[in-house]
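Q: no FASTA, just this:
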């Protein structure tokens, strides 16, 4: 009974952000099965663009650890993780996180996201990025949002460009992706009318 109540409290907590055809919602314990299924079905598709997955990554225990980390980061004001749901069928289609939030003279954060293979190319990533950038600027009062992608990830680059991000440069051996250090294209968007595409 207490566990069911705790799950209900966890499920009722959190925030959401509305986008064009998508809803971003804080991850919940009850999202495990949909999340694990989407990640499992998309593993080969996502592998070239992501850090190496831990052996137990798709287990319920690992998911609970993930939720605990998310809660700590959110409470500290360092990150805002969301799952992406398609408004058309309420399905979990991916995830997006604003992390590495720096206040003070920077007022900036870093954006990362993924979309499951079966839902890729349908505009969900672009809608989610636009919604979270708007939230970062309007609600969190950040000045700048940054993102990076491997040069070969043309789909991710298109998402960022369609969302108003500007290519600012390239960093050598920027992040360890799929077990190897990879160069990344660096993008940024600034909280002003010109930087947000209008």
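A: That came in fine, so what should we check first? As the structure is a prediction and not an experimental result, all values here were calculated from the model.
Q: CA atoms for contacts and neighbours, from now on please.
A: Noted.
Q: now do the contacts for residue 114.
A: Counting by C-alpha atoms under 8 Å, 6 or more residues apart in numbering, residue 114 makes contact with 46, 94-96, 125.
Q: tell me which of those residues fall in strands.
A: Judged by DSSP state E, strands contain the following of the contacts of residue 114: 94-96.
Q: ranking by neighbours, what's the top pick from these?
A: Counting neighbours by other C-alpha atoms under 10 Å, the top entry in these is residue 94, with 25 neighbours.
Q: show me where the protein has its strands.
A: 16-18, 22-25, 80-86, 92-102, 108-115, 144-149, 166-177, 180-190.
Q: compare these and report which one is nearest to residue 196.
A: Nearest to residue 196 among these is strand 180-190 (6.6 Å), distances taken as C-alpha to C-alpha.
Q: okay, residue 160 and residue 92: tell me how far apart.
A: According to C-alpha to C-alpha, to the nearest Å, residue 160 stands 21 Å off from residue 92.
Q: hold the first one in mind and look at this next one:
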């Protein structure tokens, strides 16, 4: 049970043996911009169109401001993903559109730097985030949408225990085009992937 309102506490650091999650800060800009730039061709097919100033400090500052506002409003929680041993930035993962009342649900999105992909690190991140969502925030349902031909994302969600519920036609505008998405969901009572072992 949450002992204080969500918005009165900063998003916690979630620590595992291989990765840890923490809220982005301004000091992360250089590493974030470098990783995103070198991964541009890898990421662009699966993301909304990048703005001309996508990687600038100004745009990053606006991004942080939006993250903080979502956290204050209790509608989102954003994390960067780091290697536990080297503390290198690996990618990012967010919970957005957190809905309370009768829904108690949220949507998950994520990205990974190209040179870190395929190593199981985002699965480890989900194994940290899922217990926080269900046990920490007391959510009941997590949703994620992915483009059908994004095999990496489909495989990740299914390994994490998400179930495909259907096809969302022309759901999101990705890289300039409206794209269909699979809808995946994980219900608190149905999760079967054990949480990753955490440290301190």
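A: Okay, I see it. On a predicted model such as this, the values are computed, not experimentally measured, just so you know.
Q: coming back round to it: with distance to residue 136 of the first structure added, can I get the strands of the first structure in TSV?
A: Output for the strands of the first structure, formatted as TSV (distance: least, C-alpha to C-alpha, whole Å):
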stretch	distance to residue 136 of the first structure
strand 16-18	10
strand 22-25	13
strand 80-86	9
strand 92-102	8
strand 108-115	8
strand 144-149	8
strand 166-177	17
strand 180-190	11
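Q: which of these sits closest to residue 55 of the first structure?
A: Of all these, strand 166-177 sits nearest to residue 55 of the first structure, with 15.7 Å by C-alpha to C-alpha.
Q: what range in the second structure does that closest one sit on?
A: Per the alignment by TM-score structural alignment, strand 166-177 of the first structure matches residues 163-174 in the second structure.
Q: give me the buried stretch members for that stretch, please.
A: If you call a residue buried by 16 or more other C-alpha atoms under 10 Å, then stretch 163-174 of the second structure has these buried ones: 163-164, 167, 171-172, 174.
Q: tell me roughly how far it lies from the first structure on average.
A: When the first structure is superposed, stretch 163-174 of the second structure averages 0.5 Å from its matched positions, counting by mean C-alpha distance after the TM-score superposition for the first structure.
Q: what's next to that stretch, contact-wise?
A: By C-alpha under 8 Å, 6+ apart, stretch 163-174 of the second structure touches 45-49, 157, 178-186.
Q: and that stretch, how far from the chain's centre?
A: 17 Å (C-alpha atoms, centre = their mean, to the nearest Å).
Q: tell me the centre residue of the second structure?
A: When C-alpha atoms, centre = their mean is applied to the second structure, the residue found nearest the centroid is residue 93 (2.1 Å).
Q: against residue 145 of the second structure, how distant is the alignment partner in the second structure of residue 123 of the first structure?
A: Aligning on TM-score structural alignment places residue 123 of the first structure opposite residue 120 in the second structure. In this view, residue 120 of the second structure and residue 145 of the second structure are 19 Å apart by C-alpha to C-alpha.
Q: between these two, which one's more packed in?
A: More crowded of residue 120 of the second structure and residue 145, by other C-alpha under 10 Å: residue 145, with 23 against 11.
Q: ok, the buried residues of stretch 163-174 of the second structure vs residue 38 of the second structure, which is closest?
A: Among those, and counting by C-alpha to C-alpha, the member closest to residue 38 of the second structure is residue 174, at 19.5 Å.
Q: tell me the counterpart of residue 51 of the second structure in the first structure.
A: Using TM-score structural alignment, residue 51 of the second structure lines up with residue 54 in the first structure.
Q: who touches stretch 83-101 of the second structure?
A: Contacts to stretch 83-101 of the second structure, defined as C-alpha under 8 Å, 6+ apart, come from residues 15-20, 31-32, 35, 74-82, 104-113, 116, 125.
Q: now which of those would you call buried?
A: Neighbour counting by 16+ other C-alpha under 10 Å classes 15-16, 18-20, 32, 35, 74-82, 104-108, 110-113, 125 among those as buried.
Q: quick one: buried ones out of the contacts of stretch 163-174 of the second structure?
A: Buried by 16+ other C-alpha under 10 Å: 46, 157, 179-186, out of the contacts of stretch 163-174 of the second structure.
Q: what's the match for residue 85 of the second structure in the first structure?
A: By TM-score structural alignment, residue 85 of the second structure lines up with residue 88 in the first structure.
Q: what's the neighbour count on its match?
A: Residues within reach of residue 88 of the first structure, counting by other C-alpha under 10 Å, total 8.
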